[in-house]
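Just the structure for this:
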Amino acid sequence: MAIIVLDRDGVINEHRDDHVKSVDDWVAIPGSIDAMARLSQAGHQLVIATNQCGLALGHFDLDDLEAMHGKLRALVEDAGGTVFGIFYCPHTVDDRCRCRKPETGLLDVIEAEFDTSLHGSYFVGDRISDLQCAVSKGCKPVLVRTGCGEQTLAQLIENPDERLTHTRVMRDLAEFSEFFLQ
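The predicted structure follows:
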């Protein structure tokens, strides 16, 4: 049994440049919910680590965020899976907090909450900050091409980062689950 860390926007649900602001804006990427259910049914613990600066910027409030996460959990449960935890950073870049990816604060909290180490765990994201966070914590970075993934891949090709050379690139969360479960 493994803990798998997932980013939210662009990995599980559709990314929006103007922020996902409400439960109605929160739309699952095709195949992502079933992929999460399959991973969960195989005995793996899914946790979400997501930057949600829209809170600090006033784009949505905590009730809106809880409603989005309630929808996410319900969809995964209806598909036969479980989300073990959702951890979020409510700050903006200017706040210079430890919990905003690429910092590892969210992963530190996950480790404390589950009394485990995430070293060697997979971390699936669509942005450079996700991959940098993963590597800083000793996780295995996976880049999905959904969300901002294509732009991130182009960035990595144009400006290679030696720390990210072992990043796996997958079409989407569904392809990652197939890879992981084989």
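
from here on, contacts and neighbour counts on C-alpha atoms
OK.

which strands and helices sit next to the strand or helix carrying residue 47?
Assigned by DSSP states H and E, residue 47 belongs to strand 45-51. Based on contacts counted as 3 or more CA pairs under 8 Å, 6 or more residues apart in numbering; DSSP states H and E, the elements that strand 45-51 packs against are strand 3-6, helix 32-41, strand 83-89, helix 105-114.

So which of the ones you listed is nearest residue 157?
Residue 157 lies closest to strand 3-6 among those, at 22.9 Å (CA to CA).

now stretch 94-105, how far from the centre of its chain.
On the basis of CA atoms, centre = their mean, to the nearest Å, stretch 94-105 is displaced by 15 Å from the centre of the chain it belongs to.

For my notes, confirm residue 80 occurs in a strand.
No - in this structure, residue 80 is coil, not part of a strand, as judged by DSSP: H, G, I helix; E, B strand; the rest coil.

who touches the strand holding residue 47?
For strand 45-51, the surrounding residues in contact (CA atoms under 8 Å, 6 or more residues apart in numbering) are 1-9, 36, 39-40, 82-91, 100-101, 106-107, 110.

Let's see this one next, to set against the first:
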Amino acid sequence: MLRLVLLDRDGVINNDRPDSVKSPDELVLLPGAAAAIARLNEADVRVAVVTNQSVVGRNIISMQMLDRIHSELRTRLAREGARLDAILVCTDPPDRPSPRRKPEPGMLLEALRLFRAGAEDTPMIGDDLRDLQAAKAAGCRRVLVRTGKGTKVQAAGVPADLLPVAVRADLAAAVDSYLKGELQ
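Okay, here's the model as predicted:
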């Protein structure tokens, strides 16, 4: 069966800026993120990003600019031998969410269908409560990284209804645990 890992973008792969990533120049990869994705690629694991990008829905940047940011993301990952198999984006503004916008599971379910992957075998690695909520609603395993918003989420306490949640320092540590079979 095909293996898939779902990743949030901001705070997991790249720095989560308080004012959002608005151009390719503002995209800063987190240390070890590209190498972690490359390890998944080498292990024949599909990697899909599922990311809320209300910066488009709020008319702060255009969809074309978001495409440029993602093109730059792919380029920088490729420099380290890493690739993303899909990037799914929800541009809905927070006040007009669709079922695709996390914490709803729409994007995750779409990725599972796209890759014909089983939810129970697929971890969602994120740094925000809404990533964990979307993962639970989709039936995916939940992994919280302490990068981005993750440390604050962990300190506030993960709601009991979302448990179990594996907590790791960053994407590299989460990928290492996944590849060792420790994220059950």
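
TM-score of the superposed pair?
The TM-score (TM-score structural alignment, normalised by the length of structure 1) is 0.93; 179 aligned residues with a CA RMSD of 1.3 Å.

any idea which helix or strand carries the residue of structure 2 positioned farthest from its centre?
In structure 2, the residue that sits farthest from the middle, by CA atoms, centre = their mean, is residue 59; the gap is 22.5 Å. For residue 59 of structure 2, there is no enclosing helix or strand under DSSP H and E.

do the same with residue 93 of structure 2
Using DSSP H and E, residue 93 of structure 2 maps to neither a helix nor a strand.

what separates it from residue 48 of structure 2, distance-wise?
Distance of residue 93 of structure 2 to residue 48 of structure 2, computed by CA to CA, to the nearest Å: 22 Å.

Between those two, which is the more surrounded one?
residue 48 (24 against 17; other CA atoms under 10 Å).

Could you find the closest non-adjacent residue to the more buried one?
In space, and not counting its chain neighbours, residue 48 of structure 2 is closest to residue 86: 4.6 Å by CA to CA, 6 or more residues apart in numbering.

Now do the same contact list for that neighbour.
By CA under 8 Å, 6+ apart, the contact list for residue 86 of structure 2 reads 47-49.

With distance to residue 129 of structure 2 as extra columns, can I get those in TSV?
Converted to TSV, the contacts of residue 86 of structure 2 look like this (distance: CA to CA, whole Å):
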residue	distance to residue 129 of structure 2
47	21
48	19
49	16
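
with those in mind, which one is nearest to residue 19 of structure 2?
Checking the contacts of residue 86 of structure 2 against residue 19 of structure 2 by CA to CA gives residue 49 as the nearest, at 20.2 Å.

and that closest one, how many neighbours?
Every residue meeting other CA under 10 Å relative to residue 49 of structure 2 is counted, giving 22.

Look up how far residue 163 of structure 2 lies from it.
Distance from residue 49 of structure 2 to residue 163 of structure 2, counting by CA to CA: 22 Å.
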